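Visitor: Just to be clear, the model below is a prediction. Sequence and coordinates:
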Amino acid sequence: MSRIPARLRALTRSPGVRRAATLTATAVLVVGAPAAAHADPASSEVVAANSLPVVLNNLQTWLIGILAALATLFLVLAGVYWATAGGDPAQVERAKAALRNALVGYGLAVLAPVLLQVVRGIVGG
């Protein structure tokens, strides 16, 4: 039987460590519990998936949102790089590259409906 070092014993007595361990164990139990254990067995409802046009519209909304958010992030980074460049040519080039990335992101966000229309044409939705 191995002995537990004194530092480890002192650490396990800490209220912060106990609280973190309790929260972690609770989260694992809640997330790990199967949903079927809480289901009503007498229920005979069938949950159907969305139709293809609804799925593609939802995909379009998410795609535009993610692209616009990333483009805005790159635009803000470009501004920060440019403002903190202080005449450093390498930093100014970094800012220009971030600005180009932001413009590409906004362009893709604008073109997302067109790209998804092509997908609709391919899959027949």
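Guide: Arrived safely. Keep in mind that what you see is a predicted model, and the values were worked out from it rather than measured. Numbering: from 1, shown residues only.

Visitor: use CA for all of it now, contacts and neighbours both
Guide: OK.

Visitor: which residues in the chain form helices?
Guide: 6-12, 15-32, 52-83, 89-123 (DSSP state H).

Visitor: got those as TSV, with mean neighbour count and distance to Asp40 columns?
Guide: Below are these laid out as TSV (neighbours: other C-alpha atoms under 10 Å; distance: least, C-alpha to C-alpha, whole Å):
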stretch	mean neighbour count	distance to Asp40
helix 6-12	10	41
helix 15-32	11	18
helix 52-83	16	28
helix 89-123	16	37
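
Visitor: okay, those helices in TSV with distance to Ala39 next?
Guide: Compiled in TSV, the helices of the chain are given as follows (distance: least, C-alpha to C-alpha, whole Å):
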stretch	distance to Ala39
helix 6-12	38
helix 15-32	15
helix 52-83	26
helix 89-123	35
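
Visitor: between these, which one is nearest to His38?
Guide: Closest approach to His38 among the helices of the chain is made by helix 15-32 (11.8 Å; C-alpha to C-alpha).

Visitor: Give me the distance from that closest one to the chain's centre.
Guide: 23 Å (C-alpha atoms, centre = their mean, to the nearest Å).

Visitor: Next up, the contacts around Lys96.
Guide: Neighbour list for Lys96: Ala78 [criterion: C-alpha atoms under 8 Å, 6 or more residues apart in numbering].

Visitor: take a look at this one as well, against the first:
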Amino acid sequence: MALAVFVCTPATALADVGQVVALARTVDEVLSNIRDWIMGILAAVAVVFLTIGGLRYLMASGDPGEVEKAKGAFKAAGIGFGLAALAPLVVEILTGIVGGV
């Protein structure tokens, strides 16, 4: 059985923590971060659907219903990858709406 002990010395207990108002300094930086997150999340979900489709196709054993489900998962993965590729366009539209410099 492991026991974790956290020691708080007076130097670390009284450490001066600076106030962070925002991590991003400009609207463009915020929109760029949004683009990166959108692309990452959509690509990750698309990879999951691609994996599910591949596994379903391998496990189908010729069952037409399962093959159709696998094809649907492949189609969803393709749509996800397409949306991930369009994420920069969405951010450009948001930049135009917000009026970022």
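Guide: Yep, that arrived. Remember, predicted model here, so these are calculated numbers, not experimental data.

Visitor: TM-score for the pair, please.
Guide: Once superposed, the chains reach a TM-score of 0.78 (TM-score structural alignment, normalised by the length of the second structure), with 90 aligned residues with a C-alpha RMSD of 2.0 Å.

Visitor: Among the helices of the first structure, which comes closest to Glu45 of the first structure?
Guide: Closest to Glu45 of the first structure of these is helix 52-83 (C-alpha to C-alpha; 21.0 Å).

Visitor: And the closest one against the second structure, how far off on average?
Guide: Superposed on the second structure, helix 52-83 of the first structure shows a mean distance to its aligned partners of 0.6 Å (mean C-alpha distance after the TM-score superposition for the first structure).

Visitor: Can you give me the stretch of the second structure that that helix aligns onto?
Guide: The alignment of helix 52-83 of the first structure onto the second structure (TM-score structural alignment) spans residues 27-58.

Visitor: Can you give me the distance of the spatially most central residue of the first structure to Ala78 of the first structure?
Guide: The residue lying closest to the centre of the first structure (C-alpha atoms, centre = their mean) is Ile66, at 9.1 Å. Distance of Ile66 of the first structure to Ala78 of the first structure, computed by C-alpha to C-alpha, to the nearest Å: 18 Å.

Visitor: Please apply the same query to Thr72 of the first structure.
Guide: 10 Å.

Visitor: And Ala97 of the first structure? What does it align with in the second structure?
Guide: In the second structure, Ala97 of the first structure lands on Gly72 (TM-score structural alignment).

Visitor: residues touching the closest residue in space to that match that isn't next to it in sequence, list them.
Guide: Computed as C-alpha to C-alpha, 6 or more residues apart in numbering, the closest residue to Gly72 of the second structure that is not its neighbour in sequence is Gly53, at 7.5 Å. By C-alpha under 8 Å, 6+ apart, Gly53 of the second structure lies in contact with Lys69, Ala70, Lys71, Gly72, Ala73, Phe74.

Visitor: repeat that for 7 Å
Guide: By C-alpha atoms under 7 Å, 6 or more residues apart in numbering, the contact list for Gly53 of the second structure reads Ala70, Lys71, Ala73, Phe74.

Visitor: swap in Ala37 of the first structure?
Guide: Ala37 of the first structure makes contact with no residue, according to C-alpha under 7 Å, 6+ apart.

Visitor: Report the separation between it and Ala90 of the first structure.
Guide: Counting by C-alpha to C-alpha - Ala37 of the first structure and Ala90 of the first structure are separated by 59 Å.

Visitor: now for Gly121 of the first structure: what does it line up with in the second structure?
Guide: In the second structure, Gly121 of the first structure lands on Gly96 (TM-score structural alignment).
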